[in-house]
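Novice: got a predicted structure here, sequence first:
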Amino acid sequence: MVQIKPTEVSLEAGNLAEHSAELDDDGRPRRTGTVLTASAHIITSVIGSGVLSLPWAVAQLGWAAGPPVLLVFGGATYYTSTLLAECYRAGGGSDNPDATGARGRRNYSYMEAVRAILGGWKVTFCGVIQYANLAAVAVGYTIAASISMQAVWRANCFHARGHDDACRSSSVPYMIAFGATQIVFSQIPGFHQIEWLSIVASVMSFTYSGIGIGLAVAQTVANGGFRGTLTGVAVGGASGVTVMHKVWSTMQALGNIAFAYSFSNVLIEIQDTIKAPPPSETAVMNKATALSIATTTAFYALCGCMGYAAFGNAAPDNLLTGFGFYEPFWLVDVANAAIVVHLVGAYQVFCQPIYAFVESRAAAAWPESAFISKELRLGPFVPSALRLVWRSAFVCLATVVAMALPFFGSVVGLIGAFTFWPLTVYFPVEMYIKQRAVTRRSAQWICLKALAAVCLVVSVVATAGSIASFVGAFRDFRPFSG
């Protein structure tokens, strides 16, 4: 039985002896998460702005490779997610709900799991990659939200002035508005308090994805059939696409698809919201992952393929803001508004681990500091001084970076490509091999290593393409010009 020291019980939990019924085996407030809430968190983090770039990604790959690549990434993400879910508890070997110690110690974050199972330099490597990825996602979501807000204004402008009007506007004010909203929502203490926000965000993701699919189907019918080719965007001809441009775009498309499935970096944090066994947290998480990945893959296939069918090789890099659709303008407005609401929730899902990491380290380093422990009453919020200052500063920094680099497609591809292999494949595989003591050079060991090697090649290729796209976009852009 794991002995819990009194100092491990949080202030919010109260006295362990008096409130044991309200606490879990680790002395923390009893978790209440279920398959439904875990699925909501996953869908909120997975079905994000990346789904809107899928028609463009399929256009680079064509009908022959686009749909299969979507399915392969979905399958690989699901499989490695089940491996990662096995690592929520470390050091135990029993699923007996009455044998808390035998089940192992909980890992509250991705990096804690790496520290408990792998240790050494891999902990630092994981921390740098994970938190850099989460911060980059915050930047990417700020860009995506501003583009959608800007698209609402432009859709109404096109409706009023005609499609030939430039209807130009700066994205900077929209980024500032989104950042201000996130400063408020960032005062929510942690993952356990944002379940409602994830559910709302999940509904919004289905809303705008469904509208995008519906508009693409209508456009396909109006075209009289499917557009596109087996190999995607053609080299030469009227398009003027060079061989190198085709190669770089194909590589970036892989990065965009990888980003669309990105959620492994918050999987452990989501699993930590699930109520205590039975059934085990791993069993519940695997059900939630299967449900979520199956749902998102179906949506991705519909959105990516129908978007490509509607626009062919001319598919925009953002289905709802690239103005492949102008009418009905009000429906496009609803879809873009849903994107913004969804991104408000998704931003929090990805940023809560960053907030928790910094605040827990600060509390451990300066336990007596009034700045860390003192609470400030601000209307309905009661944040600590540290939470108010640190989280607000983080949001402001992410917003400033987004204003300096507002390249949606390039940023999405770069984030997905750079972090897909280490966070989604490498660490889950390595932790599973060590946790389950998989015999070296056994069939299972060889298959797991082969999966990691293949995904590494894909990630390197996609990163190269995304960097080339990013450099090309940056060359012709003036920072903060909107």
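Specialist: All right, it came through fine. Residues are numbered from 1 along each chain as shown.

Novice: every contact and neighbour count from this point should use C-alpha atoms.
Specialist: OK.

Novice: now H342: closest residue in space that isn't a chain neighbour?
Specialist: Counting by Cα to Cα, 6 or more residues apart in numbering, H342 lies nearest to A201, which is 4.2 Å off, once chain neighbours are set aside.

Novice: who's in contact with the one you found?
Specialist: Counting by Cα atoms under 8 Å, 6 or more residues apart in numbering, A201 makes contact with 44, 341-346.

Novice: ok, structure two:
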Amino acid sequence: MGEDRRMMVEKESAALDVEVSRNEEFDDDGRPRRTGTVWTASAHIVTAVIGSGVLSLAWSMSQLGWIAGPVTLFLFSIITFFTSSLLTNCYRAPHPVTGKRNYTYMEAVRSNLGATQVWLCGICQYVNLIGTAIGYTITASISAAAISKASCFHKKGHEADCSVADTFYMVGFGVIQIFLSQLPNFHELWWLSILAAVMSLTYSFIAIGLSMAKIISGNTGKTSITGVEVGVDVDSAQKVWKACQALGDIAFAYSYSMLLIEIQDTLKSPPAENKVMKKASFIGVSTTTTFYFLCGCLGYAAFGNKAPGNILTGFGFYEPFWLIDLANICVIIHLVGAFQVFCQPIFSVVETLITRRHPNIKFLTNEKTLIIGKSFKYKINLFRLIWRTCFVIVVTFLAILMPFFNDILAFLGAVGFWPLTVYFPIEMYIAQSNIKKFSKKWNLLQSLSILCLLISLSAAVGSIEGVVDSLKHYTPFETKS
């Protein structure tokens, strides 16, 4: 009896060890244990936020001037952080700490607002994600072309014709993304996001340093309280359109709310995910706003009302050419990572929907592991390989068709800012907190939403006018930087 008792205890102990091991490997929802921290989440945010948008801020400031420009930047940062904090509570529902997890932005909308608004959210989110991927492909190719041009200007002089076609560089960027797109899970991109965040800070520092050097030299452009002057730089209609476009560019520079739930889903707990994500949002938004003010204001002070649309590729700076090359290399590396951060939610939702409908088709689920080196594993799934490759090819083709840097950024900012950064977070917060209709708090939140809607509409109109104007001088597949 004693021996049997001992064997039973050993079996129970072994079973308990297996269960403990399983609990260490999986979270409460049965998925592999999340390992994200406040720092990895902050890196994802910085990667998503400090992107191509920062390069257009000097131009945006030149359209708005010394008063409206900084005020607009500050207001966008406050609104973004405030609505992001509301959105962090929607990761779990109905309770923000103990409720059921929502893995995507759309699931959060479904849990808090019901199925009727999910389609609107999905259209806004995924159109914006795809558009951002197109925008990043355009920006990366322009930076790659700028490296070639900087060397050319250095050798042949600043007046030489050093223009190069962007198409080749877009195709090269697409090839890189086809490889990286095969990474199966968002949480496996933490290293790429940290690298991309470092790159974004590096090229921002370089842009700031070059602007300061130009200011110190005294060779600066003319600035004003109201920005570009009517009758001197632009006519009255252009002043209005470009000011609206500048609002869109700034809105795009703060667009990461569409990814917030997906980033939050990478966090380990305890502590509660919403608390960690609020800290990460504060770190991310504070860091980016600091760089935005420095890049925007110093860039405007350096170039004045003639500030280029892209501060690193518009060739307000020619020397030192190697430093400009380094900055653009950092831009490219950063956008390689940022492209994946924005595309992984698209990959996830498509693959989840298809595998749920056809769980028994091995083509959709079978994974083959390719071992490279001793420790790195690279998994290949045939369905993922085919569909993600096709997606990257389509994005690259669309980028080649629409290579309008500032106009595209403004349109993306206009389309995504109000619904994804303001409307849905506010509506979900109202529903989750049971805020009474027409109460003081409800009125304030709705007033903020209406104000941001008007800003988005004006930015959309300005960006569309810019695209129409650009199309007058555009030949498909022959765009040069």
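Specialist: Alright, I've got the coordinates. What you see is a predicted model, and the numbers here were worked out from it, not measured in a lab.

Novice: one step back: I'd like to know how far the aligned partner of the residue nearest to H342 of structure 1 in structure 2 sits from K437 of structure 2.
Specialist: A201 of structure 1 maps onto A196 in structure 2, with residues paired by TM-score structural alignment. Using Cα to Cα, to the nearest Å, A196 of structure 2 is found at 43 Å from K437 of structure 2.

Novice: for C126 of structure 1, see how far away whichever residue in structure 1 pairs up with F339 of structure 2 is.
Specialist: In structure 1, F339 of structure 2 lines up with Y347, judged by TM-score structural alignment. Distance, Y347 of structure 1 to C126 of structure 1, using Cα to Cα: 21 Å.

Novice: which of the two has more neighbours?
Specialist: Y347 (24 against 20; other Cα atoms under 10 Å).

Novice: just confirm the more buried one is within a strand.
Specialist: No. Counting by DSSP: H, G, I helix; E, B strand; the rest coil, Y347 of structure 1 is not part of a strand but helix.

Novice: quickly find the element holding the closest residue to it other than its chain neighbours.
Specialist: Spatial nearest neighbour of Y347 of structure 1, excluding adjacent residues (Cα to Cα, 6+ apart): A138 at 5.9 Å. Assessed by DSSP states H and E, A138 of structure 1 sits inside helix 121-161.

Novice: so where in structure 2 does that helix end up aligned?
Specialist: Counting by TM-score structural alignment, helix 121-161 of structure 1 falls onto residues 116-156 of structure 2.

Novice: wait, S281 of structure 2 touches I45, no?
Specialist: Yes. If you go by Cα atoms under 8 Å, S281 of structure 2 and I45 touch, sitting 7.2 Å apart.

Novice: more neighbours: which of those two?
Specialist: Just comparing S281 of structure 2 and I45: by other Cα under 10 Å the higher neighbour count belongs to I45, 30 against 26.

Novice: nearest residue to that one in space, ignoring adjacent ones along the chain?
Specialist: Spatially, and ignoring its direct neighbours in sequence, I45 of structure 2 is nearest to G284 (5.6 Å; Cα to Cα, 6+ apart).

Novice: which residue in structure 1 lines up with the one you found?
Specialist: Matched by TM-score structural alignment, G284 of structure 2 corresponds to S292 in structure 1.
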